[in-house]
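Undergrad: Quick one: sequence and predicted model below, then my questions.
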Amino acid sequence: MELKKTPIYDVHVKLGGNMIEYAGWALPSEFTSLTEEHNAVRENVGIFDVSHMGEIFITGKDAVKFINYLLSNDIRKISDNECQYSIMLNDKGGVVDDLLISKYNDEKFLLVVNGANCDKDYKWILDHKEGYDVEVVNDSSKYAEIAVQGPKSQELLQKLIDYNLEDLEYYHFVDGVDFDGKKVLISRTGYTGELGYEIYADWNDGAEIFEKLIEKGAVPCGLGCRDTLRFEASMPLYGNEMDEENNPLHAGLKFAIDFKKEDDFIGRKPLEEEYNKGIEKEDHRPRVNWQGYS
């Protein structure tokens, strides 16, 4: 099977990246060494090509009601230009996927889903939209995504954009930012426990933006240190801490499940029953300690 390539693939090869298969994509496991790249993120700035992630838009007058039915968290709790971590459950309370959702307004939301699950997620959403006045569009092929992570990420990124990053709070985003002449969306969430940002750009601009960040001093990083960094920060990864059989309670993700919200949601009943009587399954995976950078 031919692997899919991100718009930054040729840059990875030019930089000597060790290209491997991940979720059907050709992505770098490392460029220099896992230790060097890990330390670059902890001490300076590292950048990751995460263009394999999926971007799905849900729009329409019933968007809030539909999303609250679809996901475990309560989207009504967040404001415009705010992000939220949430979980898409199956009927048994297992995890279809975990994701980030960004709210433009009450009628427009962006779901950023795991690359390995994008097609499955899109079908799941379409299969459950009956009765809701919403439009669901998978725009994953249009976006390059680059994660900029590390204590000096703000200082570096600020040199290339026309927006004051001091104004961007944790778990918020801003769209239409000028990045050296290109319009991008910038969010501040992160997957390393460090200060960090995500740049969502036109697919065809991804390679140039990646190289501009390197020119300013960012260290290109691969999948290897993404894992070691997330281990240290106790961030979950679909297929490891949770999946269709291992529900979010087993992974210590109760904070992303709102049993008090006014809307019913898929998978609520079996999950709530287990929560109320106590988690039966003995799961020795590390519990998530969702600290992050605030």
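TA: Now that the structure is in, tell me what you want to look at. Numbers count the residues shown, from 1 in each chain.
Undergrad: rest of the way, CA atoms for contacts and neighbours
TA: Will do.
Undergrad: so Gly131 sits in a strand?
TA: No - counting by DSSP: H, G, I helix; E, B strand; the rest coil, Gly131 is not part of a strand but coil.
Undergrad: what's the burial count for it?
TA: When neighbours are counted by other Cα atoms under 10 Å, Gly131 registers 8.
Undergrad: quick one, helices of the stretch 1-150 of the chain?
TA: 9-14, 34-43, 63-70, 118-127 (DSSP state H, counting those that start in this stretch).
Undergrad: most tightly surrounded among these?
TA: Highest mean neighbour count among these (mean count of other Cα atoms under 10 Å): helix 63-70, with a mean of 23.
Undergrad: Structure two is appended below for comparative analysis:
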Amino acid sequence: MNQLPTEPLKRTPLHAAHLRAGARMVPFGGWDMPVQYAGVKAEHDAVRTRAGVFDVSHMGEFRVTGVDALRFLQHVTTNDVSKLRPGRAQYNWLPGVSGGLVDDIYIYQHADGEYLLVVNASNTAKDWAHLQEHTAGFDVSLADESERWALLAVQGPQAEAMLQPHADTDLGAKKKNAFFAATLFGFDVFLARTGYTGEDGFEVFVDASEAEVLWDKLLAVGITPAGLGARDTLRLEAGFPLYGHEFSDTIHPLSSTYTWVVKDKAHVGREHIALEPKHRLIGLKLDRVPVREGYPVKLGGQVVGHVTSGTSSPTLGHPIAMALVDSAHADAPAFEVEVRGKDHPATRLDLPFYRR
């Protein structure tokens, strides 16, 4: 039987730099991405105690401009984009038309009537099509700038101190969700005080052609390269949902702890999000056995949900998981998780597992 040809994996502008650094590369959302360099625990610990840098250039970037840019974004998102000002960023959702999410995104306001959207890599084409479908009636222009930008995430408690000597801007004056132009190591960049690790840090938007040199300079001052493995353990400890696990086009987003992302306004899919979710996202602690996505979660021997993400927490020293369970049982203090036919006790914990 002949196999259908598969699409070649896409590469970020930092692909050669990852190979030089000894990264183990894996397919991820259609991209060839580094899962680890020295090792997941070492990279995780570097971000928790000092600073690490992630290549997140696989994410998609869309520019939204026009006199109706704000009105359009209000229509296609759940959060209140009118609260943004130039130089500020906001976490937001793209709701679907049938109850789930098209994606969870970040919006950065450049100027009046000009916004940059950063979307999940595996959803870029889907998001672009969804936004295009809803432009009717709006004086708005969309531009896909995903090929233009490389995106580097410098994360950790020493991120500011390690970047400051090489920046032309007082980074300490920039608060959470700030978004601003700067010069970093002589390169013109945009910096955002945002991230996905539970630590302080900056995400660096740089021209794709300059990314490799900038990456090398970050490593040269002692910032640790970190891969997808550490990114996942860090975000899970911080209780951050990941699209395709805790969010999807079929999961009610208000099952999560992120109810604050939905504001009282008219938007796509509002009638579905207004419905009461049948499940709730909870945290679980296990003593020894790590659990993975899809493992059944039980109460009194009956299946009441499933694990959405699980790992052994490097910071906490024990396995943790997030799970979607039936709302009626979500407040139970203890559950069991079935692993290869055997049930293991799990204690419910409030999310997040870790706060810096």
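TA: Ah, there it is. All figures in this text were calculated on a predicted structure; none of them were measured in a lab.
Undergrad: about what we covered before: export the helices of the stretch 1-150 of the first structure as a markdown table, with columns for distance to Ile214 of the first structure.
TA: Listed next are those as a markdown table, based on distance: least, Cα to Cα, whole Å:
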| stretch | distance to Ile214 of the first structure |
| --- | --- |
| helix 9-14 | 11 |
| helix 34-43 | 12 |
| helix 63-70 | 37 |
| helix 118-127 | 29 |
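Undergrad: Looking at these, spot the one closest to Gly217 of the first structure.
TA: Closest to Gly217 of the first structure of the helices of the stretch 1-150 of the first structure, according to Cα to Cα: helix 34-43, at 10.5 Å.
Undergrad: Nearest approach to Val174 of the first structure belongs to which of the helices of the stretch 1-150 of the first structure?
TA: helix 63-70 (20.0 Å).
Undergrad: how much does the closest one stray from the second structure?
TA: For helix 63-70 of the first structure, the mean deviation from the second structure after alignment is 0.5 Å (mean Cα distance after the TM-score superposition for the first structure).
Undergrad: what's the closest of the helices of the stretch 1-150 of the first structure to Ile101 of the first structure?
TA: helix 63-70 (9.5 Å).
Undergrad: Quick one: closest of the helices of the stretch 1-150 of the first structure to Lys281 of the first structure.
TA: helix 63-70 (24.8 Å).
Undergrad: Contacts for that closest one, please.
TA: For helix 63-70 of the first structure, contacts defined as Cα atoms under 8 Å, 6 or more residues apart in numbering pick out 74-76, 88-89, 106-109, 125, 128-129, 132-134, 263-266.
Undergrad: swap in stretch 245-257 of the first structure?
TA: Outside stretch 245-257 of the first structure, the residues that reach it (Cα under 8 Å, 6+ apart) are 72-74, 85-87, 93-95, 236, 241-242, 271, 275, 279, 281, 283, 285-288.
Undergrad: Of those, grab the buried ones for ChimeraX.
TA: In ChimeraX syntax, the buried subset of the contacts of stretch 245-257 of the first structure is picked out as below (16 or more other Cα atoms under 10 Å):
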select :72,73,74,85,86,87,93,94,95,236,241,242,271,287,288
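Undergrad: isn't Leu213 of the first structure right next to Lys159, touching?
TA: No - between Leu213 of the first structure and Lys159 there is no contact under Cα atoms under 8 Å: 9.6 Å.
Undergrad: These two: who's more crowded?
TA: Between Leu213 of the first structure and Lys159, counting by other Cα under 10 Å, Leu213 is the more crowded of the two (22 against 13).
Undergrad: how near is the more buried one to Asp97 of the first structure?
TA: Distance, Leu213 of the first structure to Asp97 of the first structure, using Cα to Cα, to the nearest Å: 30 Å.
Undergrad: Equivalent analysis for Pro220 of the first structure, please.
TA: Distance from Pro220 of the first structure to Asp97 of the first structure, by Cα to Cα: 27 Å.
Undergrad: Identify the residue range in the second structure corresponding to stretch 57-70 of the first structure.
TA: The alignment of stretch 57-70 of the first structure onto the second structure (TM-score structural alignment) spans residues 63-76.
Undergrad: Next: stretch 118-135 of the first structure.
TA: With TM-score structural alignment as the criterion, stretch 118-135 of the first structure aligns to 124-141.
Undergrad: rewinding a little: for ChimeraX, write a command that selects the buried ones of the contacts of helix 63-70 of the first structure.
TA: With 16+ other Cα under 10 Å as the burial test, the buried ones among the contacts of helix 63-70 of the first structure are selected in ChimeraX as follows:
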select :74,75,88,89,106,108,109,125,129,134,263,264,265,266
